[in-house]
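# turn this into a structure:
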Amino acid sequence: MPPPLAAGMGFKPAHMEEALHCASPGLWFEVHPENYMADGGPRPAMLEALAECHPLSLHGVSLSLAAAAPPDAGHLHRLRRLVDRVKPALVSEHLAWSAWGGQYLPDLLPFPRTQEALARVAANVLRSQDALGCRISIENPAHYLVLDGHDWSETDFLSELVRRTGCGLLLDVNNVHVSAHNTGVDALAYLDAFPLHAVTEIHLAGHGVDEDFPATLLVDSHDAPVDEAVWGLYRHVLSRGGPRPTLIERDGNLPSFDVLLQECARAGDLLETKGMAA
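Down below sits the predicted model:
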């Protein structure tokens, strides 16, 4: 039986050599599968080599689960082939939409959490799980404005989605902090209502500040170290729900591998004090 996942980081090709030779206990790597869903070439070969050394997680950004149409069948087919090749420990997607009526947008967009939306998202999650042959986990979004027209709170919506589909949840703690700041939600109250029993993975990341808005807006930019406020929320999550595989996300202003490994070690220390989950 493989050892449990501890703290991991988003994989970047620039760190390939360090990643292959790193022996940090419990280390794992996450990628956006869209960057590796080719039939051949250097990127799939790189990912397969990494999978020989470390557990992987596939974190998709393109299924558009909250859209009116089902996820693209061709995309699901290519993703299934990648799942079969690298056998990831975790597969996840976002509670968002990015395609509608044949239009594709390079963003993860919000929606009113209505009864109809819940039925739509649940159906798309079930289709995706059936096509991929595995359970997927759904990430809570980052919010930049207050939307009207909700029938469900976000935490209740996610709880019901888990009940209807058997999916897991990916708790992005930075998204909680960013959303709480931008929309006036109480971050601790949100986490206390979150269905932690269904969480299979936690994300930690840094954020930026957009000062062009009348009120300072936090942006989920993944281009800075994890903020101390996010570390505090993470400790709260662990105290309530116990340890879960935890990822350090960094997509911009990429530091050295060793710097990211230090953030992984900080998360790993907190996980160890709570005892590793089986």
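# when you work out contacts or count neighbours from here on, use the C-alpha atoms and nothing else.
Fine.
# the strands in this protein, which residues?
Applying DSSP state E to the chain gives strands spanning 7-10, 29-31, 56-59, 90-94, 97-100, 103-109, 137-139, 168-172, 199-205, 208-210, 217-219, 246-249.
# from the middle of its chain, how far away would the fourth one be?
Put simply, strand 90-94 sits 6 Å off its chain's centre (C-alpha atoms, centre = their mean, to the nearest Å).
# that one packs against which elements?
Contacts defined by 3 or more C-alpha pairs under 8 Å, 6 or more residues apart in numbering; DSSP states H and E place strand 90-94 against strand 56-59, strand 137-139.
# list the contacts of the first one.
It stands for strand 56-59. Here strand 56-59 makes contact (C-alpha atoms under 8 Å, 6 or more residues apart in numbering) with 28-33, 86-93.
# list only buried entries from those residues.
28-33, 86-88, 90-93 (16 or more other C-alpha atoms under 10 Å).
# now the end-to-end length of stretch 57-77.
The separation between the terminal residues of stretch 57-77, taken as C-alpha to C-alpha, to the nearest Å, is 18 Å.
# same question for stretch 186-199.
Span of stretch 186-199 from end to end, C-alpha to C-alpha: 20 Å.
# on that earlier part again, could the strands of the chain go into CSV alongside distance to residue 118?
Shown next, in CSV, are the strands of the chain (distance: least, C-alpha to C-alpha, whole Å):
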stretch, distance to residue 118
strand 7-10, 30
strand 29-31, 27
strand 56-59, 21
strand 90-94, 14
strand 97-100, 13
strand 103-109, 15
strand 137-139, 13
strand 168-172, 15
strand 199-205, 19
strand 208-210, 31
strand 217-219, 26
strand 246-249, 27
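# select, out of the ones you listed, the one closest to residue 256.
strand 7-10 (12.2 Å; C-alpha to C-alpha).
# now the residue of the chain most remote from its centre: how far from residue 152?
The outermost residue of the chain, judged against the average C-alpha position, is residue 214 (29.5 Å), by C-alpha atoms, centre = their mean. Distance, residue 214 to residue 152, using C-alpha to C-alpha: 29 Å.
# quick one: closest of the helices and strands packed on strand 90-94 to residue 275.
strand 56-59 (21.6 Å).
# name the residues of that closest one that are buried.
So strand 56-59, judged by 16+ other C-alpha under 10 Å, has buried residues 56, 57, 58, 59.
# for residue 104, see how far away the residue farthest from the centre of the chain is.
30 Å.
# now swap in residue 239 and tell me
Residue 239 is 40 Å from residue 104, by C-alpha to C-alpha.
# cool, residue 86 as well?
Residue 86 sits 28 Å away from residue 104, going by C-alpha to C-alpha.
# now residue 187
31 Å.
# returning to what we had before: looking at the buried residues of strand 56-59, which one is closest to residue 81?
Closest to residue 81, out of all of the buried residues of strand 56-59 and judged by C-alpha to C-alpha, is residue 58, at 12.3 Å.
# another one to check against the first:
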Amino acid sequence: MSPELSTGLSLKPQHFDAAISCRAAGLWFEVHPENYMVDGGPRLRWLEAVRAEHALSLHGVSLSLGGEEPLDTAHLQRLAHLVQRLQPALVSEHLAWSRWEGVYFPDLLPFPRTTAALQRMAVHIDQTQNVLGRHIAIENPSHYLHIAQHTWDETDFLAELVRRTGCSLLLDVNNVHVSARNLGFGASDYLARFPCHAVSEIHLAGHTADPTLGEALLVDSHDTPVAPQVWALYKDLVAKIGPRPTLIERDGNVPAFDDLWNERSQAERVLRSAQQVAA
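Alright, predicted model coming up:
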């Protein structure tokens, strides 16, 4: 794990003052770059003020790397400008698509993991990394239904993307738990197959049960605290692979900064325990 990065938090506008004033070692903050891809204004000035005190991560949600269409080059150039301006410690995107015929969808949508899709996504990752002048991390998705057209196991698909492009991986442990419950596979078995040597970042988040189907369908909602089952998977993972920069991800029902800090402290204890064992 980088000595500069330990456990980070999603940065929300209501927490800017607390973020700027905090001086905890290893603290970093993550934002969606789409909210800051502008030439100026107060929000960008706030983010630059936070960047003056802490490392940043840019976690993109709209490059549509898994889409069948060519990348939106104007969007990619705006992202590159923001990366150049902020010099974030981490840049990441998703194993998903979100754009069709020039229309953006507010979801990270799945696609069949075929060899053609692998080749297409590798080209898109290469293009992105070349424009940004750096490697990015790709996040494993949450799943809600079976797709019969898959011809690659997800962990093999991600490992091959790493081999072809040199990208790293963002391992979202909550996504693993949600997908395992929804599709009926073992979360621990999935993590045992995951190409953990390529993991540059870990995400922890909360989920909710579907209002109609209940626990039969979990939703990766990012609006609740990290669940005990996810903490257990995270603890076992870090004990196996060692510490990695870890984010507490919260996008809805955003609590007070102190509440998020309590979750950060829990992750910090896991990381420190793994460091002590490694030492």
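# overlay them and tell me the TM-score.
The pair, once superposed, lands on a TM-score of 0.97 when counted by TM-score structural alignment, normalised by the length of the first structure; 276 aligned residues with a C-alpha RMSD of 1.4 Å.
# sorry, back to before: residue 187 and residue 104 of the first structure: which has the busier surroundings?
Neighbours per residue, other C-alpha atoms under 10 Å: of residue 187 of the first structure and residue 104, the larger number sits with residue 187, 18 against 12.
# tell me who's in contact with that one.
So residue 187 of the first structure contacts 176, 177, 180, 233 (C-alpha under 8 Å, 6+ apart).
# right, and the second one touches residue 230 too?
It stands for residue 177 of the first structure. Yes. Between residue 177 of the first structure and residue 230 there is a contact at 6.5 Å, judged by C-alpha atoms under 8 Å.
# who's more crowded, those two?
For residue 177 of the first structure versus residue 230, neighbours defined as other C-alpha under 10 Å are more numerous around residue 177 (24 against 21).
# how many neighbours does residue 189 of the first structure have?
9.
# just the one 5 residues further on next, same as before
Under the neighbour criterion other C-alpha under 10 Å, residue 194 of the first structure is assigned a count of 21.
# roughly how far apart are the closest residue to it other than its chain neighbours and residue 110 of the first structure?
Closest residue to residue 194 of the first structure apart from its sequence neighbours, by C-alpha to C-alpha, 6 or more residues apart in numbering: residue 155 at 5.2 Å. As judged by C-alpha to C-alpha, residue 155 of the first structure and residue 110 of the first structure stand 15 Å apart.
# over to residue 251 of the first structure?
Taking C-alpha to C-alpha, one finds residue 251 of the first structure at 22 Å from residue 110 of the first structure.
# the more surrounded of these two?
Of the pair residue 251 of the first structure and residue 110, residue 110 is the one with more neighbours under other C-alpha under 10 Å, namely 18 against 15.
# surely that one meets residue 99?
No. In this structure, residue 110 of the first structure is not within contact of residue 99 by C-alpha under 8 Å, at 11.9 Å.
# ok, the buried ones among the contacts of strand 56-59 of the first structure vs residue 271 of the first structure, which is closest?
Nearest member of those to residue 271 of the first structure, counting by C-alpha to C-alpha, is residue 28, at 14.3 Å.
# alignment lookup: the closest one to the second structure.
For residue 28 of the first structure, the aligned position in the second structure is residue 28, judged by TM-score structural alignment.
# dump the residue contacts of that match.
5, 6, 7, 8, 9, 54, 55, 56, 57.
# now do residue 85 of the first structure
residue 48.
# cool, residue 101 of the first structure as well?
Applying C-alpha under 8 Å, 6+ apart, the residues near residue 101 of the first structure are residue 69.
# my read: residue 129 of the second structure touches residue 137, true?
No. Look at residue 129 of the second structure against residue 137 with C-alpha under 8 Å: they stay out of range, at 10.1 Å.
# who's more crowded, those two?
The neighbour comparison of residue 129 of the second structure against residue 137 (other C-alpha under 10 Å) goes to residue 137, with 24 against 18.
# wait, isn't the more buried one in contact with residue 166?
No. Counting by C-alpha under 8 Å, residue 137 of the second structure sits too far from residue 166 to count as a contact (9.4 Å).
# and the gap between the closest residue to residue 104 of the second structure other than its chain neighbours and residue 251 of the second structure?
What sits nearest to residue 104 of the second structure in space, not counting adjacent residues and going by C-alpha to C-alpha, 6+ apart, is residue 98, at 5.8 Å. Computed as C-alpha to C-alpha, the residue 98 of the second structure to residue 251 of the second structure distance reads 18 Å.
# can you tell me which two in the contacts of residue 187 of the first structure are farthest apart?
180 and 233 (11.7 Å).
# what's the single longest helix in the second structure?
What stands out as the longest helix in the second structure, according to DSSP state H, is helix 257-278.
# what are the buried residues along that one?
Within helix 257-278 of the second structure, the residues that qualify as buried are 257, 260, 263, 264, 267, 268, 270, 271, 273, 274, counting by 16+ other C-alpha under 10 Å.
# now these as CSV including distance to residue 224 of the second structure?
Shown next, in CSV, are the buried residues of helix 257-278 of the second structure (distance: C-alpha to C-alpha, whole Å):
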residue, distance to residue 224 of the second structure
257, 14
260, 11
263, 11
264, 14
267, 16
268, 19
270, 20
271, 22
273, 25
274, 26
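# still on that earlier bit, give the contact list for the residue nearest to residue 104 of the second structure.
62, 63, 64, 67, 104, 105, 106, 107, 108, 109.
# for residue 202 of the second structure, give me its contacts.
170, 171, 172, 173, 244, 245, 246, 247.
# 7 Å - rerun?
170, 171, 172, 244, 245, 246, 247 (C-alpha atoms under 7 Å, 6 or more residues apart in numbering).
# of those, which is the nearest to residue 196 of the second structure?
residue 171 (8.4 Å).
# where do the helices sit along the first structure?
Under DSSP H, the first structure gives helices at 16-21, 42-51, 73-86, 115-132, 154-165, 173-183, 187-193, 228-241, 257-274.
# contacts for the second one, please.
By C-alpha under 7 Å, 6+ apart, the list of residues contacting helix 42-51 of the first structure from outside reads 20, 36, 38, 86.
# thought residue 78 of the second structure was touching residue 37?
Yes. Contact criterion C-alpha atoms under 7 Å: residue 78 of the second structure and residue 37 qualify, at 6.1 Å.
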